[in-house]
Structure formats: structure tokens, C-alpha cells
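Participant: I need the structure of the sequence given here:
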Amino acid sequence: MLASLQAPPVRTVVADPQSVHAAIESRFCCREFLADPVERETLERILRVASWAPSGSNNQPWKVYVVQGASRAALSQKVRAAQDALSQDPALADSYREPYQYYPVEWVSPYIERRRACGFGLYGVLNIARGDRVRMNEQLLRNFDFFGAPVGIFFTNDEILAEGALVDTAMFVQNVMLAARAEGLHTCVQAAWNRFSSVVLPHIGAQGERLVCALALGHADVDAPVNTFRPDRADPASFTAWLD
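Facilitator: Here you go, the predicted structure:
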């Protein structure tokens, strides 16, 4: 059994709070990466820091699979082929089901407006015209190449765990993204892979597990037009109730 990490001492003050704020505010969904490799030592440091995420009863339900090199390329090819087949034959949809329902069956306000604004904004910077199914599909397929990132990460839970494990793992994933920013790296959290969990899980050796999401990680291509897209955020006054 591997040794457990020892908890750091309790600190009442963060030495540089602005760096924490900067990591949060500078995180965005990077959709074009450079091919520059990321050292394993860096990845291990990110995961070590991220492991201090909270979880119910300290269950720490997350499992992590890092794919690079030939394994990444082979998986990308498999899933792109599955997506191509699905595009040509929608009847295959029953063969590719998400392990949990990510989006609502019916979209209502304000979520439908936010979804549309996000889609129009993204396609706008990519010069993809409304109804251009070919370009839309090309952009969808970029998901399955991790947008060019050299590192792909899959997060899973044991199947026996309940929905609370999804909440715990989401907090862990957020920690990974913020720790990556501390290393000068960017990320894109991805739910697109979930539909193809029946392809992903055998490839990474995660039998008996549920795919939570994937993450592309690497150095951002700061010159890529797609990386200029930053959707806005609602003002806290719109989602906060103060009860005295």
C-alpha cells in the first residue's frame, strides 16, 4: 500500500491571496494547445496538490487515468471513429450512452439563453456559420484529440458509489485545473467523452467504474483565435440570497 500524504499545517492566512484569485480568474476552457510536452513530475505535483479536495467522509472517490503518446493517439482514433459512425447512423445512439445525464431534457430560461450565447460566441470566433454541419462536426471531433493537448486525463468513480461521488470528484477536478494554472498550464474540462465511455473505459483499464469527465491539459496556443473566446459570468447578485 502506498503511503498517505500528511496533511499540511492549518494556516489562517494565505501568503499571496491574489495568486489564488488569479488562478481562478485566468482559468478558461482552452480549445487549442501547443504540442509541447508536460513533464511527469509536473503532472504528479498537480495531482498531489489537487488531492486535498474535500470529499464526504474523506472517501476520496476519484480515480485518475493519464493518457499520453501512443495510448492517447489510439484512444483518440477509436472515439473519433465511433463519433463518425454515430453521425452517419443515429440509430447507434443506444450503443453510446452517457453514464449519467449531464444536461436537462428540456432547456428553460436562463439556461437556454446562456447555452445559446456560449455556442454562438464559440462558433463566432471560429467563423462557423449557423447550420454549417460539416464545420460543426469538425469542431466536435477536436474534443477527441484533446484539442491538440499532449496530455489527456480521465476521471472515474467506482460504479457502486452514489451521486455524491460526482460532487466530490468535481471538486477534485477543479483543484487539478487550478493547480495546472500554478504551473503555467491550461486545461479544458470535457464531457464530450462521456457518451463513449464504453470505448474509453476498456482502453484505460477501468472496468467496473463510471466515467465522470475528461480533461485536456497542456500549454495554451495563445495565438489561436478560439482561445480568445471567454463567455461572461452572471453577477453574484443574481444568484445570491442574503438571509440575516
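
Participant: hey, let's count contacts and neighbours off CA atoms from now on
Facilitator: OK.

Participant: residues contacting the spatially closest residue to A53 that is not a sequence neighbour?
Facilitator: Using CA to CA, 6 or more residues apart in numbering and skipping residues adjacent in sequence, the residue nearest A53 is F172, 5.1 Å away. With contact taken as CA atoms under 8 Å, 6 or more residues apart in numbering, F172 is in contact with A50, S51, W52, A53, P54, W62.

Participant: for the chain, what spans make up the helices?
Facilitator: 17-26, 40-50, 69-88, 111-125, 133-142, 164-182, 197-204 (DSSP state H).

Participant: what angle do the first one and helix 164-182 make?
Facilitator: Using axes from the mean of the first three to the mean of the last three CA atoms, to 10 degrees, the interaxial angle of helix 17-26 with respect to helix 164-182 works out to 110 degrees.

Participant: could you dump the contacts of F172 to JSON lines with distance to V226 and neighbour count?
Facilitator: Listed next are these as JSON lines, based on distance: CA to CA, whole Å; neighbours: other CA atoms under 10 Å:
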{"residue": "A50", "distance to V226": "27", "neighbour count": "20"}
{"residue": "S51", "distance to V226": "31", "neighbour count": "18"}
{"residue": "W52", "distance to V226": "32", "neighbour count": "16"}
{"residue": "A53", "distance to V226": "30", "neighbour count": "17"}
{"residue": "P54", "distance to V226": "33", "neighbour count": "15"}
{"residue": "W62", "distance to V226": "30", "neighbour count": "21"}
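
Participant: how near is V134 to L215?
Facilitator: Using CA to CA, to the nearest Å, V134 is found at 25 Å from L215.

Participant: I meant S76, not that one.
Facilitator: Counting by CA to CA, the gap from S76 to L215 is 13 Å.

Participant: and for E209?
Facilitator: 17 Å.

Participant: those two: who's more crowded?
Facilitator: Neighbour comparison, E209 and L215: the larger count goes to L215, with 23 against 18 (by other CA atoms under 10 Å).

Participant: which residues sit in contact with that one?
Facilitator: Counting by CA under 8 Å, 6+ apart, L215 makes contact with F146, G152, I153, F154, T187, C188, V189, Q190.

Participant: and which of those is nearest to T240?
Facilitator: The closest of the contacts of L215 to T240 turns out to be V189 (CA to CA; 25.5 Å).

Participant: any idea how far the most centrally placed residue in the chain is from L178?
Facilitator: Closest to where the C-alpha atoms of the chain average out (CA atoms, centre = their mean) is V189, at 1.5 Å. Distance check for V189 against L178: by CA to CA, it reads 12 Å.

Participant: one more, for comparison:
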Amino acid sequence: MNAPERHLDLPPLELDPLRAERRALDPTQVEAAIVSRRSVRAFRPDPVPRALLERLLAVAARAPSGTNTQPWKVYVLQGRARDALCEQVCAAHDAIRANPALAAEYQEPYDYYPSRWVSPYLDRRRENGWGLYGLLGIGKGDKDRMHAQHQRNFRFFDAPVGLMVTIDRVMGRGSLVDTGMFLQNLMIVARAHGLHTCPQAAWNHYARIILPHIGASDDELLVCGMALGWADEDAPVNRFVTPREPLERFVRWVE
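Facilitator: Just a heads-up that it's a prediction; the model follows:
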């Protein structure tokens, strides 16, 4: 049984950039929303009010895009529609484990990861994976628990809201960049309202299931999914925080 919706008392939303620019910003609050964003992997069942979701999406849509194409499309999954998709994809995920040859039927629509891993990216990937599994007590050869943890993706980590984001296939690679900025906006404004998110490329392999379920056309490309809701702060998995490289590792000053 779902918990009752939280009471909303939101101030008027200002979407005019010129008017909004005149309002004083507290840089520490903006920074806190960015720095406190992390991929949460356990959520409470409390619903997110429709009015708040609409507000988040409206603010996120102020993201820049090349020649203002605004290529993103967003499908919001809740309730039975969300649950039905989770069951379908989890069943396919289990079927692939039982018969790995089936993986050929579930190809991601674009290469999110490289075909060949090299350092330092491979090192960071390994550190991320074993850091998470270590926190959960999942050993290197424990394939059953690895499978179960990976499948948590396909239940949106129990978040009450699942998002699927697409673009039209006719668009170029730059639209993926534009959509990434929209997603970042969404995650940051969600934090500003006390919510958490988890962007999920794991769903991409199951686009052939997802697109018809959400009513998307064959001309759309699934960019990613996202879990959104109120974090379960007592869940051990939510203590996992990924490190970041120091500036000297990725910044070059050219003068």
C-alpha cells in the first residue's frame, strides 16, 4: 500500500530566465545540490506528487540544446505501468542468465561503453564495481548475488517513479549531449527538493521491451532510464559514494 502523498507548498515557479536572473542565488545551496547528488540504489515507497514532478521537468527543460532543438522526450512510469515493465524486463534478464545466447536479441541502441576498456577508465570501473559489491558483502565469484543486485536496476531500486528518456533516431550525436544536460538539470533540481535519483544505462539493452510498453515509436532511441524518489537513508547501499579525480588529473591550464 502506497504512503499518502506529501503536502506540497511550493512557491510560484519562475521560468523566465531574465526575471530569474534578477533573483539572488545562494551559491552554497547550488553547490550543495550538485555535490550531494549521487546514484541512490534504495528508495522509500512514498509517492512523489504529480505537481512536484511537473515542476522538476519544467525546470530541467531549461537545459541548453543546439539551436534549441530540445530533443529529449520523457516517459514517466508510476503504479501498474511501472510494475508491469519491471516484471517484463526482470523476466528477460533471468532468461538471458539461463540461456546467454538470448543476449543477442537484446542489443543496446548505441554504444554507451567502449568496446575495449583501457586505463584509467578500466581501473575506475573496477574500483566502482568492487567498492559497491564490497559494501554489500558480495564476493568476486558470487554470481547469484551479483545477478540479483544487477536486477535491482530493473525495479528502479524500488523508487516510486521511473523515467525513460528518448530522442528521435533522426537526430545526431550532439542530441545525446543535449539530453545529458537535461538529465543533469533534472537530477540537480530533484536534489534541491530533497529527492534523489539514479540514472541507469542498464535499461538500454531492453529497448525492444521498453519502447512499445511506454508508447514510444520505433523512430525513437532509448537514451537511458532513471529512478527518482525519496532515498532510504537507512539502506547500507546508500552509503556508497564514488570518488572523484583531483583537478590536476583532468584539467590543463592553457595560457
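
Participant: counterpart of the residue nearest to the centre of structure 1 in structure 2?
Facilitator: Under the alignment (TM-score structural alignment), V189 of structure 1 pairs with P199 in structure 2.

Participant: any idea how many residues pack against the equivalent of R133 of structure 1 over in structure 2?
Facilitator: In structure 2, the residue matched to R133 of structure 1 (TM-score structural alignment) is K143. Look at K143 of structure 2: counted by other CA under 10 Å, it has 11 neighbours.

Participant: follow-up on the earlier one: between S76 and L215 of structure 1, what contacts are shared?
Facilitator: With CA under 8 Å, 6+ apart, S76 of structure 1 and L215 have no common neighbours.

Participant: distance of V49 of structure 1 from Q60 of structure 1?
Facilitator: Using CA to CA, V49 of structure 1 is found at 13 Å from Q60 of structure 1.

Participant: now swap in L126 of structure 1 and tell me
Facilitator: When L126 of structure 1 is compared with Q60 of structure 1 (using CA to CA), they lie 39 Å apart.

Participant: for the match of V189 of structure 1, which non-adjacent residue is spatially closest?
Facilitator: Closest to P199 of structure 2 by CA to CA, 6+ apart is M226, at 4.3 Å.

Participant: that neighbour matches what in structure 1?
Facilitator: Aligned partner of M226 of structure 2 by TM-score structural alignment: L215.

Participant: now do G79 of structure 2
Facilitator: Correspondence of G79 of structure 2 to structure 1, assessed by TM-score structural alignment: G69.

Participant: how about R155 of structure 2?
Facilitator: Superposed on structure 1 with TM-score structural alignment, R155 of structure 2 falls opposite D145.

Participant: ok, the nearest residue to that match once chain neighbours are set aside - how many residues close by?
Facilitator: Excluding its sequence neighbours, the residue lying closest to D145 of structure 1 (CA to CA, 6+ apart) is S76, at 5.6 Å. Residues near S76 of structure 1, counting by other CA under 10 Å, number 20.

Participant: looks like S76 of structure 1 contacts F144 (just checking).
Facilitator: Yes: with contact defined as CA atoms under 8 Å, S76 of structure 1 counts as touching F144 (5.4 Å).

Participant: now the longest strand anywhere in structure 2 and helix 207-214, what's the angle there?
Facilitator: Longest strand of structure 2, by residue count under DSSP state E: strand 220-229. Using the same axes, to 10 degrees, one finds that strand 220-229 of structure 2 and helix 207-214 are set 70 degrees apart in direction.

Participant: mean shift of strand 220-229 of structure 2 relative to structure 1?
Facilitator: For strand 220-229 of structure 2, the mean distance to aligned residues of structure 1 following superposition is 0.3 Å (mean CA distance after the TM-score superposition for structure 1).

Participant: next one: that strand to chain centre, how far?
Facilitator: In terms of CA atoms, centre = their mean, to the nearest Å, the centre of strand 220-229 of structure 2 is found 6 Å from the chain centre.

Participant: and if you look at stretch 87-104 of structure 2?
Facilitator: With CA atoms, centre = their mean, you get 22 Å for stretch 87-104 of structure 2.

Participant: flag every buried residue along it.
Facilitator: V89, C90, A92, H93, I96 (16 or more other CA atoms under 10 Å).

Participant: distance to S39 of structure 2 for those residues - can I get that in TSV?
Facilitator: Converted to TSV, these look like this (distance: CA to CA, whole Å):
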residue	distance to S39 of structure 2
V89	21
C90	21
A92	24
H93	22
I96	26
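
Participant: still on that earlier bit, I'd say the match of V189 of structure 1 and C224 touch.
Facilitator: Yes: shown here, P199 of structure 2 and C224 form a contact pair, counting by CA under 8 Å, at 7.1 Å.

Participant: give the residues shared as contacts by the two.
Facilitator: Common contact partners of P199 of structure 2 and C224 (CA under 8 Å, 6+ apart): none.

Participant: OK, contacts around Q107 of structure 2?
Facilitator: Neighbouring residues of Q107 of structure 2 by CA under 8 Å, 6+ apart: N204, H205, Y206.

Participant: what about the residue nearest to the first one when sequence neighbours are not counted, neighbour count?
Facilitator: This means N204 of structure 2. Nearest residue to N204 of structure 2, sequence neighbours excluded (CA to CA, 6+ apart): E108, at 5.0 Å. By the other CA under 10 Å criterion, the neighbourhood of E108 of structure 2 contains 19 residues.
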